[in-house]
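Engineer: Curious how this folds, go ahead:
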Amino acid sequence: MPLIKGFNAAAVPISVRVVFADGTTARYIWKPETKMWTRIPGTARDNFNNIIPETVQDITGGGYREYVFGQGSSSDLTQFTARLTHMGVPVGTAGGTGNRVKIGCSSVNNGPPICEIMIY
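Structural biologist: Prediction:
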């Protein structure tokens, strides 16, 4: 018998934020009908809180998006540029000086994105 009349606990969605060992996060929702956890699209972030794009359209969000990497993040940067390359996105080097790195990605009219690595 339900604790509250008309309340169905099985119908209440449960979501959690999972933090992985490398600092990456994502949100998952429990689906009672399938008895499975499912990642919520668009919620994955790296340890610098950059969006982890799932589709080519996610890379720029329809315009321009920057991905900032702090000091000592060469493996994060390497993984991210590999992901862009795997998705067929060209990644160039704009240059600069400094000890921080960001990648700027842009697209025009939802066209194919172009990304540049910038050091500052």
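Engineer: hey, let's count contacts and neighbours off CA atoms from now on
Structural biologist: Noted.
Engineer: Give me the helices and strands touching the one helix or strand residue 30 maps to, please.
Structural biologist: Residue 30 is part of strand 25-31 when elements are defined by DSSP states H and E. Under the contact criterion of 3 or more CA pairs under 8 Å, 6 or more residues apart in numbering; DSSP states H and E, strand 25-31 touches strand 14-19, strand 36-39.
Engineer: Please give the structure of this sequence too, so both can be compared:
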Amino acid sequence: MSQRVVNDPIQDVRGPCVRRNEKPQTFLTSAEVDRLVDDYLAGLSVGYLAQKYGVHRATVSKHLTRNNVGRRQRGLTIDEIAEAVKLHGGGISMRAIALTLGVDRKQVRASLVAAGALST
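Structural biologist: Okay, here's the model as predicted:
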């Protein structure tokens, strides 16, 4: 029977890490998780939070799920889609609609296609 070699724990400026596939894995403290949740509820994106806390996007999502945080819907709301359809019918460009609604032009296009106001 072989014995597993015990290595000293890896640490960096963020705290204790474990090694897996040559990539350090950072564990967030409960205070950091609380700040992460507060930041998300304040409107910061999952991608931004992953970068800010030095963890993977999936880690951010798992912390949000564990803390029973409802996830924001991607895309436009029903009211925003109705507004986009109205503006598009009035001859306004998708770029201008996107700027008006504060979203990406691709979201506007996808919403217009889904609403039947634009062909694929």
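Engineer: what's the TM between chain one and chain two?
Structural biologist: In this superposition the chains share a TM-score of 0.28, using TM-score structural alignment, normalised by the length of the first structure; 57 aligned residues with a CA RMSD of 4.6 Å.
Engineer: wait, which of the helices and strands packed on strand 25-31 of the first structure is closest to residue 77 of the first structure?
Structural biologist: strand 14-19 (19.0 Å; CA to CA).
Engineer: okay, now the spatially closest residue to residue 19 of the first structure that is not a sequence neighbour: neighbour count?
Structural biologist: Take residue 19 of the first structure and drop its neighbours on the chain: the residue closest to it by CA to CA, 6 or more residues apart in numbering is residue 25, 4.6 Å away. As a burial measure, residue 25 of the first structure scores 19 neighbours (other CA atoms under 10 Å).
Engineer: roughly how far apart are residue 25 of the first structure and residue 18 of the first structure?
Structural biologist: Relative to residue 18 of the first structure, residue 25 of the first structure is positioned 5 Å away (CA to CA, to the nearest Å).
Engineer: The lengthiest helix in the first structure packs against which elements?
Structural biologist: Longest helix of the first structure, by residue count under DSSP state H: helix 74-86. Under the contact definition 3+ CA pairs under 8 Å, 6+ apart, helix 74-86 of the first structure sits against strand 91-96.
Engineer: could you say what helices and strands the strand it packs on packs with?
Structural biologist: Using 3+ CA pairs under 8 Å, 6+ apart, strand 91-96 of the first structure sits against helix 74-86, strand 114-119.
Engineer: now that strand against helix 74-86, angle please.
Structural biologist: Orientation of strand 91-96 of the first structure against helix 74-86 (axes from the mean of the first three to the mean of the last three CA atoms, to 10 degrees) gives an angle of 140 degrees.
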